[in-house]
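[1] structure of the sequence below:
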Amino acid sequence: MDKINIKLLTELMQNSRIPITKLAKKLKVSREVATYRLFS
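    Model (predicted):
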């Protein structure tokens, strides 16, 4: 796991209903990258 995955999981633990677009902005990655990391 890298830093992006750890940040993604941390954000989801705090708010599991956050939209992908907001999650991507917080992680400073594209929506596609956030979606890929979440579902792969």
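
[2] rest of the way, CA atoms for contacts and neighbours
    Fine.

[3] what residue lies at the spatial centre of the protein?
    Residue closest to the mean C-alpha point of the chain, counted by C-alpha atoms, centre = their mean, is residue 8 at 3.7 Å.

[4] hmm, that one is touching residue 27, no?
    Yes - checked against C-alpha atoms under 8 Å, the pair residue 8 and residue 27 is within contact range at 7.1 Å.

[5] quick check: residue 35 vs residue 3, distance?
    16 Å (C-alpha to C-alpha, to the nearest Å).

[6] run this one through as well so I can compare:
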Amino acid sequence: MFGLGPVLFADGSFTERMVTLGVVILIYLALATLTYFVFRRKGK
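    As a prediction, this is how the structure comes out:
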């Protein structure tokens, strides 16, 4: 669903690409954290 494609193929400036990269990294971190807590609770 979320990938690095929007970062690599963005038509904007370098700054716009870095902002997009930051957003994608934040989404990855949020999904990873959510997944960690969901599976941690199921394990107990």
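
[7] TM-score them against each other, please.
    With the length set by TM-score structural alignment, normalised by the length of structure 1, the two chains reach a TM-score of 0.37; 16 aligned residues with a C-alpha RMSD of 0.9 Å.

[8] look at residue 35 and residue 3 of structure 1 and report which has more neighbours.
    Set side by side, residue 35 of structure 1 and residue 3 show more neighbours around residue 35, with 14 against 9, by other C-alpha atoms under 10 Å.

[9] measure the residue nearest to the more buried one when sequence neighbours are not counted to residue 7 of structure 1 for me?
    In space, and not counting its chain neighbours, residue 35 of structure 1 is closest to residue 20: 6.9 Å by C-alpha to C-alpha, 6 or more residues apart in numbering. As for residue 20 of structure 1, its distance to residue 7 of structure 1 is 13 Å (criterion: C-alpha to C-alpha).

[10] could you do residue 27 of structure 1 as well?
    From residue 27 of structure 1 to residue 7 of structure 1 the distance is 7 Å (C-alpha to C-alpha).

[11] between those two, which one's more packed in?
    residue 27 (18 against 14).

[12] for that one, list the residues it contacts.
    Applying C-alpha atoms under 8 Å, 6 or more residues apart in numbering, we find residue 27 of structure 1 in contact with 4, 7, 8.

[13] can you name the residues in contact with the helix or strand hosting the first one?
    With secondary structure defined by DSSP states H and E, residue 4 of structure 1 is part of helix 3-14. Counting contacts by C-alpha under 8 Å, 6+ apart, the residues outside helix 3-14 of structure 1 that touch it are 18, 23, 27, 34, 37, 38.
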